[in-house]
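Engineer: build the 3D model from these lines:
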Amino acid sequence: MQPRVVIIGAGIVGTGLAEEITRLGWTDVTVLDRGPLFRTGGSTSHAPGLVFQTNPSKTMADLARYTVRKFGELDAFDAVGGLEVATTVERWTDLHRRHGWARAWGIDARVVDAEECVRLFPLLDPDRIFGGLHTPTDGLAHAVRAAERQAEIAAERGARFIGYCEVVEVLSKDGRVTGVRTADGQEIPADVVVSAAGFWGARLGRKVGLTVPLVPMAHQFAKTGAVPALGGDERLPILRHQDADLYYRTYGERIGIGYYGHAPRPVDMDALTRDTAGQPMPSMLPFTTAEFAPAWAESSKLLPALSDTEVSEAFDGIFSFTPDGFPILGEHRELAGFWVAEAVWVTHSAGVARAVAQWIVQGGTEIDLHEADLYRFEEAALSPEFIERTSVQAFVEVYDIIHPHQYRAAPRNVRTSPFHARQRELGAFFFEGGLWERPGWYEANAELLDEVAATGVEFPVRDDWSARFYSPISIAEAAWTRTHVAMYDMTPLTRYEVSGPGAAAFLQELTTNDVDKKPGSVTYTLLLDANGGVRSDLTVARLGERHFQVGANGPLDFDWFTRHLPGDGSVVLRDITGGTCCIGLWGPQAREVAQPLCPDDLSHKAFGYFKAIRTYLGTVPVTMLRVSYVGELGWEIYTSAEHGAALWDLLWAAGRSRRVIAAGRLAFNSLRLEKGYRSWGTDMTTEHTPAAAGLGFAVRMSKPEFLGKKALESAPPPDTMLRTIVLDAASAVVLGKEPVRVDGTVVGYTTSAGYSATLGRTLAYAWLPATVQPGDEVEIAYLTQTFTARVHTDPVVDPDMARIKR
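Structural biologist: Below you'll find the model as predicted:
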């Protein structure tokens, strides 16, 4: 018997889901909407339909590419092309960066001069622009038509669509959905319920105890009267003027104008009916005319022909915004069968529908969705205050030029390690990640610059873009770690305690390597999905027969573990991150600092690499793991948060004679690149197998079974590989996500990058065809420049591990 599926919402996402789910063979699908079919009154009904595919996220770009392809097949897309223009030098440079993303993700695009921009869009004032980015395959999605066409196809396969049918309750029993109840009292049974309710999704989520972190926001959209100079030419490209927070599209002789420059206006859903009274639909608020004045003034400068017309109709439309700008997708962990597909714009709608349908029906997706996963947020990020503040900021930054190392300005200091006060005393420049304050570098180490330079280490001058959120002090910190000793705050590393009689078997079943070793062992291992893609990488320390400490990557790992816990209570999973802290003490003199403090023998013979002990440093109880992600002798030293400040002061005092320093994340990143260590989510995802990512050593195929093993057994050799490349010029810098060319053809893209103090060159990882081998030359397009580089074997520093195993 087929599962029964109920989809709440008949907009662009709900109808797309119905089509994709029925395409996969599940045909018992019912789609309900509180409004009429298919102009339901949600965001789909008034969406302007502009589809710009280029995105800094490969996932979002892939979702948009599929939307373009599918809507084209449905005759619901006009490939009029997309044009983004620059009126400032900064935007002109940024369009080159966007061009790089497009090429990296396989999207045809070209940077064009002002003259070509005017040829493409004759209404432009050429004296106002430097040039633009033209993407021929961008265009206009006809959202309601796309919804109708997808619904028609799904209905032919057996799906049914019911309008004016509001869901007021999700029914469940024993932790699983059983159906929905509608406003008229009807109960519709279901094994799977999907919320595709758009900006109503957060309210619906609360009905089942789920926080859906989205904020409905009002966004201005206006249509002009007839523009004589336009002449009814609907084939003009869609247009972005991001320097002024504006976009444009044509409607025959008229032009539609969208504006993000007004003050953000979160929508009060409790007052929605009152606020939209008299409007054509509940997703349209009255137009705030005064706030549109700057948009009209700027539009008239860019498009002088607008002086012959005026705004003839306008409204403030409601769209969903999230704290990080990504959709909210996934299954409720505490209510099996309840799924969400929310905060999805028309641009990505068909791609999202396809991916979520695969996830529901097949248990996994072809495309990596970790950036959009429902459970990607830390607990504090689910607070109402955090959701609203960050979603409002996301609205403000829609068209801002965002640096890849730029972190949110507020809220800050939500999570701090016990070392925070000491770090501030040392002049730490803090980044933010996972709500943690993370030192990037320390101004106290500026005094090392001359001393390190005297040893031959170079400090190349960076261009203005790469010099943001950067300091040459980080190079000095990395070099000092290689020659002396440094303390790194590793507290933000996510840590779980896995315990109980079934702990070892549980971890064996989920991970690729053999973790069922004797207590005191440490194992680097991977989590795979059913397709053999890398979900995460872990460091598993066995501290007792029934007790493991797992170093993980974030909330998605906790979600994965939780979903796979045995039902007999034999395994207990706890997130211990907030109650503990960690110092990475690394460098050739690390043993001289730690040994006098410790009653146990810390020699290599007594305490070898990838081993763990519980001991004391002074009076502080610690767990020491002999691992090193900077490629030097040392340990990750853990203790409870109450002892954190004492541990820092103890090591700092003991290291004074060895000139110990505190070092930050930039130095850490460059050192781990030198050692060939990967960062999950940046360097590899579920779209990559361990072999492709260079992590085959972490897979023990001799194990009887582990999740993903069957897929690996039948997997063909990878056609792309993650390679290390070394840039040729000492001053050349890349930051990640740049396209890589071989013989003039784009064949891949970079992921992580950092400057190697050891080599005096920038290193980067890049996904390249397997045919590209060490020694081969490649080219990298960085902003307006092109750099040459060579593929290098991993790791580029200390391949024999002699420095770690001293």
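Engineer: from here on, contacts and neighbour counts on C-alpha atoms
Structural biologist: OK.
Engineer: so residue 432 sits in a strand?
Structural biologist: Yes: counting by DSSP: H, G, I helix; E, B strand; the rest coil, residue 432 is part of a strand.
Engineer: quick one: residues contacting it.
Structural biologist: Counting by CA atoms under 8 Å, 6 or more residues apart in numbering, residue 432 touches 407, 408, 412, 438.
Engineer: next one: residue 4
Structural biologist: Counted by CA under 8 Å, 6+ apart, residue 4 has contacts 28, 29, 189, 190, 191, 192.
Engineer: how about a cut-off of 7 Å?
Structural biologist: 28, 29, 190, 191, 192 (CA atoms under 7 Å, 6 or more residues apart in numbering).
Engineer: structure for this one too, so we can compare:
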Amino acid sequence: MHEGQRVAINATTGDPREQRDGIEVVMTGPRVVVIGAGIVGTSLADELTGRGWTDVTVLDRGPLPATGGSSSHAPGLVFATNPSETLSRFAQYTVDKFRGLAEASDRLCFNPVGGLEVATTEARMTDLHRKAGWARAWGVSARIVDAAECARLHPLLDPATVLGGLHTPTDGLADALACVDIQRRRAEAAGARFVGDTRVRAIVTAGDRVTGVETTDGIHPADVVVSCAGFWGVEIGAMVDLRVPLVAMGHQYVETTTVDPLRGSVDPRVGKAAATLPILRHQDADLYYRQHGDRIGIGYYGHRAMPVDMDRLYRDTREQPMPSMLPFTPTDFAPAWTESIRVLPSLASASVADGFNGIFSFTPDGGPVLGPHPGLDGFWVAEAVWVTQSAGVARTMAHWMIDGSPDLCVAGCDIARFSTRETAPDHVTAMSARAFDEVYDIIHPREQRSIQRDLTVSPLHERHRARAAVFVTSHDWERPAWFEANTALPQIDTASAASAHRDDFSTRHWSPIVLAEAAATRAGVGLFDMTSLMRVQVSGTGAVSFLAPILTRDPDRAVGTVIYALMLDPSGGVLSDVTVARTAAESFQIGINGPLDLARLRTLARVARRDGADVEVREITSETACLGVWGPAALALVDPLSEAALGPDDLGFYRTVRTRIADVSVLAMRVSYVGEFGWELYVAADDAVTLADELTTAGASLGAVWAGRGALDTLRIEKGYRSWGTDMTAMHSPDEAGLAFAVAKNHDFAGRAAMSQRPVRRRLHTLVADDPGTLLLGREPVTGPDGTVGHVTSAAFSPIVHRTIAYAWGAPELRVGDRVHVDHLATTATFTVSPTTTVDPENARLKGRTA
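Structural biologist: As a prediction, this is how the structure comes out:
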């Protein structure tokens, strides 16, 4: 048998009683094998055993307790401010847990020295204000401070070199190995077993379920296997045909010789977390600093990306203390040392005493990789997790594994979030190198990547290019944000709109053409390329019975019916919202929210087939195209070209029909994501250009415009339509998200019982700015009249209302007319709580009743 082979054998169930050190231990829960005894694997063992799953075995190829992975050399920075609420919550729990470990032992596991991010440019200062908003939205203590206060907090800093900073007093330093050791001992006391110096050779399976792990010292039976192998995770994933999209990268870290002013500021306590100075991050130069006694440790992200050749790892590190430490390359560090002396002048009398290029895991989008294998029951991953989020990730993984759903939204962390093309090795390598380059960069929320473009395009892509489309990416797809060819459209030339354009940061990577396209759609007819929205076909004699329990509405309706429904998790949270069209007696076309939904449906179908069901799930996105045709003049455009009558009295809302338009076979679906009368027109990919050209020609006399995603977002926000993943997630119930209408009263489905018992803790509200000049980007903190803090999800300036409309989570007690305050960058704006639908609440436009 070769290493890395996936073995299919029958594993015995085994007796729950085991002899450990001569003592009979009764194990509870399934047999769990965790691969990797670093900070993540050990934290997970501690969380699992703490919740009653005590039959846990943790394996590592390195020696215990310092296994030689990233945890063994990690600098230990723990900071909770993050644009992602989930990653922030992970970090906050990590801080709380590690502080508790320190209080329960004599080890300095965590030291809350605080964090200080400094700005040397106005752009960075603006970004720190944005970060302060995130901190407030997620409940992290943070404050903007001036240059003098920065120097008071970190006396080595020259205040003349900075403009100000962001101080986060609850951040701190973790001694990763101390945290590993204490959690390992706790897990062992509860029944877990740790085995070092053993290499995984294969994952043992029976059918589509994991049954064990084969190592160099034998087979460990398992019902659940979790890979927490860090940068070895790619190798473990390959054993079960799972692409784990991460790249091991070298990251420079040095320690200086003695820095004279620190001699009197040495923390007398013992351990890697000992320090008196806060963590200092000088992100304009890709640098961070932490104290080591009378020395300074310096981490640097400004050097070239250093992807690691895993086949050469042991050869390249044979002279190093551990395999996760590559030899130091002084030339790469030279600019960092020069800049460090400039901002910390005391370093001029010191020098670099020691350095290494430490190996960490980077992913295409910079996030961790968590969750179950979509094709193999019982196999899980928790990879690319840094010390900062380690304990929080472990807690969420334990919730997910034991309860069936995580305690936080993991959509941005789930391994299934990537499309097939996004997990291709060339894409992973290129995008992970970009993620390394951008660790400390200022990233605008609308900023687009410059690499790995044009991977997947619509059949209309060349037509869009001819109209000077400005493209944005969604997964591997290119789609137009707006069309520069529409500069001749009437602009929204009002005093309020002009005022709105004064905020340079908020209007970056944006164009007023967006507003012109939205207004033209409301006035006439807009043509939208919706091809990139993922679609699947669910078919088979068991299609109805397969879909019924996973949708909040009964799909067993007449052919030609369309329903809008939700999928809920076991806790009653909104996993996704979908549009389900019954196109034949045994076939449905479903519009889904991307790779996560696709993986979910495929997994459910696999399990259903295992139980004898006749059902198939097939993605049809690339073989079809979709054109949205919406607006008051939509019928005047399409009706003369269509064989079937498509008027409001002929094809009702949420109905679909097959017809021919411009002699092209079309599935016309009477739905709208912009709040205007019209249809989504589905055609074979090969026919898309023909149909689009005919509609463009016929629409010229009606003022038809091609419009992009910017206009689509503006229109859907005006109409009160939600966007899953942005406005609501599995952390929200249908009632909280304003989607209770999508839940049938007399239909049974997964999550219904939990949903009915779930209290309403917050609601998604519609807000309208009082000042026409106020613009928002999302994730800004919102303070209600009672002082409770929520946050903005979506926002857009409305060409109809002439103000910014935003969705925001807030207290359920908020009522229409209440005033709230939204912090945006360095300003605070007043918004008024408004009805859910701002434009056309009577649905006259949607019904086609508008002239």
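Engineer: residue 776 of structure 2 and residue 365 of structure 2, how far apart?
Structural biologist: Applying CA to CA, to the nearest Å, the value for residue 776 of structure 2 to residue 365 of structure 2 is 23 Å.
Engineer: actually, residue 550 of structure 2.
Structural biologist: Counting by CA to CA - residue 550 of structure 2 and residue 365 of structure 2 are separated by 30 Å.
Engineer: between these two, which has more neighbouring residues?
Structural biologist: residue 550 (20 against 17; other CA atoms under 10 Å).
Engineer: run through the residues that contact the more buried one.
Structural biologist: 567, 749, 750.
Engineer: so in structure 2, which helix runs the longest?
Structural biologist: Longest helix in structure 2, counting residues (DSSP state H): helix 85-103.
Engineer: and whichever helix or strand comes after that one, which stretch of structure 1?
Structural biologist: Moving toward the C-terminus from helix 85-103 of structure 2, the next helix or strand (DSSP states H and E) is strand 110-111. Taken onto structure 1 by TM-score structural alignment, strand 110-111 of structure 2 occupies residues 77-78 there.
Engineer: what about that stretch, how far off from structure 2?
Structural biologist: Stretch 77-78 of structure 1, aligned to structure 2 and superposed, deviates on average by 0.7 Å (mean CA distance after the TM-score superposition for structure 1).
Engineer: not counting sequence-adjacent ones, nearest residue to the counterpart of residue 427 of structure 1 in structure 2?
Structural biologist: Under the alignment (TM-score structural alignment), residue 427 of structure 1 pairs with residue 468 of structure 2. Of all residues beyond its chain neighbours, the one nearest residue 468 of structure 2 is residue 484 (5.1 Å), with distances taken as CA to CA, 6 or more residues apart in numbering.
Engineer: in the stretch 301-450 of structure 1, which spans are helices?
Structural biologist: 349-362, 384-396, 420-425, 449-453 (DSSP state H, counting those that start in this stretch).
Engineer: likewise for the stretch 151-300 of structure 1?
Structural biologist: So, for the stretch 151-300 of structure 1 - with DSSP H, counting those that start in this stretch - the helices run 201-207, 272-275, 289-302.
Engineer: please identify the deepest-packed of these.
Structural biologist: helix 201-207 (a mean of 19; mean count of other CA atoms under 10 Å).
Engineer: so the equivalent of residue 689 of structure 2 over in structure 1, which state does it fall into?
Structural biologist: By TM-score structural alignment, residue 689 of structure 2 lines up with residue 645 in structure 1. Secondary structure for residue 645 of structure 1, judged by three-state DSSP, is helix.
Engineer: any idea how far residue 616 of structure 1 is from residue 645 of structure 1?
Structural biologist: Residue 645 of structure 1 is 15 Å from residue 616 of structure 1, by CA to CA.
Engineer: now residue 739 of structure 1
Structural biologist: 49 Å.
Engineer: of those two, give the one with the bigger neighbour count.
Structural biologist: The residue with more neighbours, out of residue 739 of structure 1 and residue 616, is residue 739; 27 against 16, by other CA under 10 Å.
Engineer: for the spatially most central residue of structure 1, which residues are in contact?
Structural biologist: Nearest to the mean C-alpha position of structure 1, counting by CA atoms, centre = their mean, stands residue 371 at 3.8 Å. For residue 371 of structure 1, the contacting residues are residue 326, by CA under 7 Å, 6+ apart.
Engineer: aligned partner of it in structure 2?
Structural biologist: Per TM-score structural alignment, residue 371 of structure 1 is aligned with residue 412.
Engineer: related to what we said a few turns ago, how about the helices of the stretch 301-450 of structure 1, which one is nearest residue 596 of structure 1?
Structural biologist: Judged by CA to CA, the one of these that comes nearest to residue 596 of structure 1 is helix 420-425, at 22.7 Å.
Engineer: quick one: average offset of the closest one versus structure 2, please.
Structural biologist: With mean CA distance after the TM-score superposition for structure 1, helix 420-425 of structure 1 averages 1.0 Å from its match.
Engineer: flag every buried residue along stretch 404-414 of structure 2.
Structural biologist: 405, 406, 407, 408, 409, 410, 411, 412, 413, 414 (16 or more other CA atoms under 10 Å).
Engineer: same question for stretch 707-722 of structure 1.
Structural biologist: So for stretch 707-722 of structure 1, counting by 16+ other CA under 10 Å, buried means 707, 708, 709, 711, 712, 720, 721, 722.
Engineer: one more: stretch 628-640 of structure 1?
Structural biologist: Those would be 628-640, for stretch 628-640 of structure 1 by 16+ other CA under 10 Å.
Engineer: trace stretch 120-139 of structure 2 over to structure 1 and give me the residue numbers.
Structural biologist: So stretch 120-139 of structure 2 sits over residues 87-106 in structure 1, by TM-score structural alignment.
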